[in-house]
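In: can't give you the sequence, but here's the structure:
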């Protein structure tokens, strides 16, 4: 539920923005900041949120994040000015950065091996993979029938359920061998990610502008400085051992590709349905659902194939199928029908991504030490957010450069975006095949060098001694 609402919130507000802009008299720049404020705070603070979950306690971080997210949603839903709305979205993103890694790391340390772990991560992945399109549909329904403010206020329901569920079922867990936070690392990486994400939002209006180049360069330099800090500090915010494993690194790259597809290209689907085909927001939201429904319907099959064949070839095949769906969408025309030109492509994308999102987070967190679960979960979230931000900036530039606009003459721009998205998916499939190794039991083992090591043995040795090597 947590993963669903956090990803859903990145898209549900998009449907409400036109009416919110009219009510508050927002400029186009202010309207964009309603989206940017959430993504910027979320992406910049994810690594810090993940480490706080490890050190402070995952259940405590989850509760704090859920309560804060609900409160920020109420503020945004009841806001009276554009400044209030943008500020509330920023606070939503900040609390989401605490909430997301706490939820994922809790899953990691609760389901430690076997088919149970594979199925738990399948449910989690399906929630993440379907949330973007569900957000568009739910946003259309709420905006149409009860008002745009309920696109924010609906989070109250999720927050209450989340808090009650955590109090009733979650047990506290944290890294007992870590007693500090890398403050300088936290400051540097937060500013670095903020620079990258903000620079990418500026890139949508010009890659060569001074602002774009300056913020991107600043972000790259600060991330490099962060890596140096992490290699020397006693209690790193992100232990570099999390990234050294080739299979895990491959999973993080695939996660970034998934973010590029969901965050970077779904917005253009909404544009095409509304500006070219003339659908209302409600109908456009419902028309985007086949992708999510197909992904959810195939979750069980994808889980069985993952358990049988391992992640390497299942993810590569899924990415190629999804790429086929993107390539299919390149043949959109102004007078084409939804059922002939859009629906088949959405089905292919939904089928393909079912076989990617089921194993990718499981693989990315397989064998991660108990004490690093939150930090690794932060990397998973950061990969998706940065992948989506980069893709959104690149796709928007491509859309504009190929003659895309906001009317019926924008079809060429959409075709260029879907072609680029398909190429990204093919590249992800190649990297998945090259980097991800297959362990004897992908659900229960750690890829440590060439050998798979049983998680439970590792976990026991870690709890027994803080000096255990991974």
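Out: Perfect, I can see it now. Note that the coordinates shown come from a computational prediction; the quantities given were computed from them, not determined experimentally. Numbers count the residues shown, from 1 in each chain.

In: alpha carbons only for contacts and neighbour counts from here, please
Out: Noted.

In: all strands for the stretch 251-400 of the chain, in order.
Out: Per DSSP state E, counting those that start in this stretch, the stretch 251-400 of the chain carries no strands over any range.

In: ok, the residue lying closest to residue 312 once chain neighbours are set aside - how many residues close by?
Out: The shortest distance from residue 312 to any non-neighbouring residue, by Cα to Cα, 6 or more residues apart in numbering, is to residue 436 (5.2 Å). Neighbouring residues of residue 436 were enumerated by other Cα atoms under 10 Å; the total is 25.

In: quick one: the helices in the stretch 101-250 of the chain?
Out: 114-145, 150-153, 155-169, 183-203, 210-232, 241-244, 246-271 (DSSP state H, counting those that start in this stretch).

In: comparison target below:
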């Protein structure tokens, strides 16, 4: 065991009567918070044209309104998952929601770019505290089988639809009010969610042991370097010296992290979770499919506003068919899983996403919404609804309660890495293709680059489809079904 470890063995705790479980209210609280965290990654996209002049951002620096959140969120997720296991998941969940809510309020008050960026980074810290505990709370609240499948289906539907909901809500708030509302909207939601969680949730038993300080440091710095490398690559290119330094640092730090985790008794992330080849491929699949899907959420709002001349609200409303389809179809996934298993559903869902992105890669400057965008949007929503819940269940199924925090932390880290990687790769591809187009019409050049990026996105989704054919469902692990235990405060 490392000598740099700090003892976190908790003192004897007061045992209190458990709250009577209210699964419906608990799930409503968790998915509401998840929606708040996920949509915050995109809700400011449409508000950026208003934020930039108001707070005097430059063309280059405005991207950090998005990046500051992604960097803090992605960099701290593994640590957040382990902290929930040690300190208690209810405590971390409620604390994270409070931090996120306070940060949102500060962001709404921002008087300059520095204040807004600091608030966005603080939002990412709160999200990293609360995020991993959400999936862990679902795992420990709902037993294996139909109850957990239904809960996970709703959670993943909210997670995959959050991007489009953010665009829709951002367009409405920006058009009808002020860009500050995209920050203030989180305040009442977060306050109610924090109060509800504190009243409804039983605290999880805290794990005994020592906190892995070297693992915490190398995981935070390594993950932050990796995410920053992808962010910088999307802005300055893959050969930029800062990008290369970030990736080298990420490799060194994450290698040190793996070595550390293999030697300590109480690691931040138990490497045994990756010894299951199906789960390991599930994590890889999640990174790739999120990266592919973000190509659509990143490119299409720009196309609709820049080429088709849509207002921010109209661009947001264009995602409504996708969002409605995703939520509507997600209700039937719990009935399909027991009958077909996860592999066929993942294959069908990723095939639909592949087809949707391919069709979108054929659009041109004269394309209209009904003729060119509606069908791919519906396919995209249908594919996301069918695929995401089985992918998540294949990753989380069989995890013991003691590993659920670390497992969910890595899953959400995969989502952030996938988004950063997808944007970095596809922006590089689209920018290169746009520069290679020599039309006198800049919209034609932009659309050519966009089409190329979406085509590469469809190729990534196709790779996920092929990987899905090799996945195998896992049997529940011993201890995977939670057993009642005294609540602690």
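Out: Sure thing, it's come through. Bear in mind the structure is a predicted one, so any value in this text is a computation, not a measurement.

In: work out the TM-score between the chains.
Out: The TM-score (TM-score structural alignment, normalised by the length of structure 1) is 0.92; 448 aligned residues with a Cα RMSD of 1.7 Å.

In: quick one on the thing from earlier: who wins for proximity to residue 368 of structure 1 among the helices of the stretch 101-250 of structure 1?
Out: For residue 368 of structure 1, the closest of these is helix 241-244, at 7.1 Å, according to Cα to Cα.

In: compared with structure 2, how much does that closest one deviate?
Out: Aligned to structure 2 and superposed, helix 241-244 of structure 1 gives a mean residue distance of 1.1 Å (mean Cα distance after the TM-score superposition for structure 1).

In: how about that helix, aligned to which bit of structure 2?
Out: With TM-score structural alignment applied, helix 241-244 of structure 1 matches the range 272-275 in structure 2.

In: ranges for the strands of the stretch 1-150 of structure 2?
Out: Ranges of strands in the stretch 1-150 of structure 2, per DSSP E, counting those that start in this stretch, are 6-7, 15-16.

In: as a markdown table, those with distance to residue 196 of structure 2 would be great.
Out: A markdown table is the format used below for the strands of the stretch 1-150 of structure 2 (distance: least, Cα to Cα, whole Å):
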| stretch | distance to residue 196 of structure 2 |
| --- | --- |
| strand 6-7 | 32 |
| strand 15-16 | 19 |
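
In: ok so, going back, dump the helices of the stretch 101-250 of structure 1 to JSON lines, plus mean neighbour count.
Out: Shown next, in JSON lines, are those (neighbours: other Cα atoms under 10 Å):
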{"stretch": "helix 114-145", "mean neighbour count": "23"}
{"stretch": "helix 150-153", "mean neighbour count": "24"}
{"stretch": "helix 155-169", "mean neighbour count": "15"}
{"stretch": "helix 183-203", "mean neighbour count": "22"}
{"stretch": "helix 210-232", "mean neighbour count": "17"}
{"stretch": "helix 241-244", "mean neighbour count": "15"}
{"stretch": "helix 246-271", "mean neighbour count": "24"}
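
In: for residue 112 of structure 1, see how far away the most centrally placed residue in structure 1 is.
Out: By Cα atoms, centre = their mean, the mean C-alpha position of structure 1 lies nearest to residue 384, the distance being 4.0 Å. Plainly put, residue 384 of structure 1 is 23 Å away from residue 112 of structure 1 if you go by Cα to Cα, to the nearest Å.

In: what do you get for residue 194 of structure 1?
Out: Per Cα to Cα, residue 194 of structure 1 is found 33 Å from residue 112 of structure 1.

In: and what of residue 250 of structure 1?
Out: Distance of residue 250 of structure 1 to residue 112 of structure 1, given as Cα to Cα: 21 Å.

In: tell me who's in contact with the residue nearest to residue 312 of structure 1.
Out: Taking Cα atoms under 8 Å, 6 or more residues apart in numbering, we find residue 436 of structure 1 in contact with 246-248, 250-251, 311-312.

In: quick one: which two of the residues you listed are the most distant?
Out: Farthest apart among those by Cα to Cα are 246 and 311. That separation is 13.4 Å.

In: what's the counterpart of residue 324 of structure 1 in structure 2?
Out: In structure 2, residue 324 of structure 1 lands on residue 355 (TM-score structural alignment).

In: which SS state does the closest residue in space to that match that isn't next to it in sequence fall under?
Out: Sequence neighbours aside, residue 458 is the residue nearest to residue 355 of structure 2 in space, at 7.1 Å (criterion: Cα to Cα, 6+ apart). For residue 458 of structure 2, the assignment made with DSSP: H, G, I helix; E, B strand; the rest coil gives helix.

In: now check structure 1 for the residue matching residue 458 of structure 2.
Out: With TM-score structural alignment as the criterion, residue 458 of structure 2 matches residue 422.

In: go on, residue 198 of structure 2?
Out: Looks like residue 198 of structure 2 aligns to residue 167 there (TM-score structural alignment).
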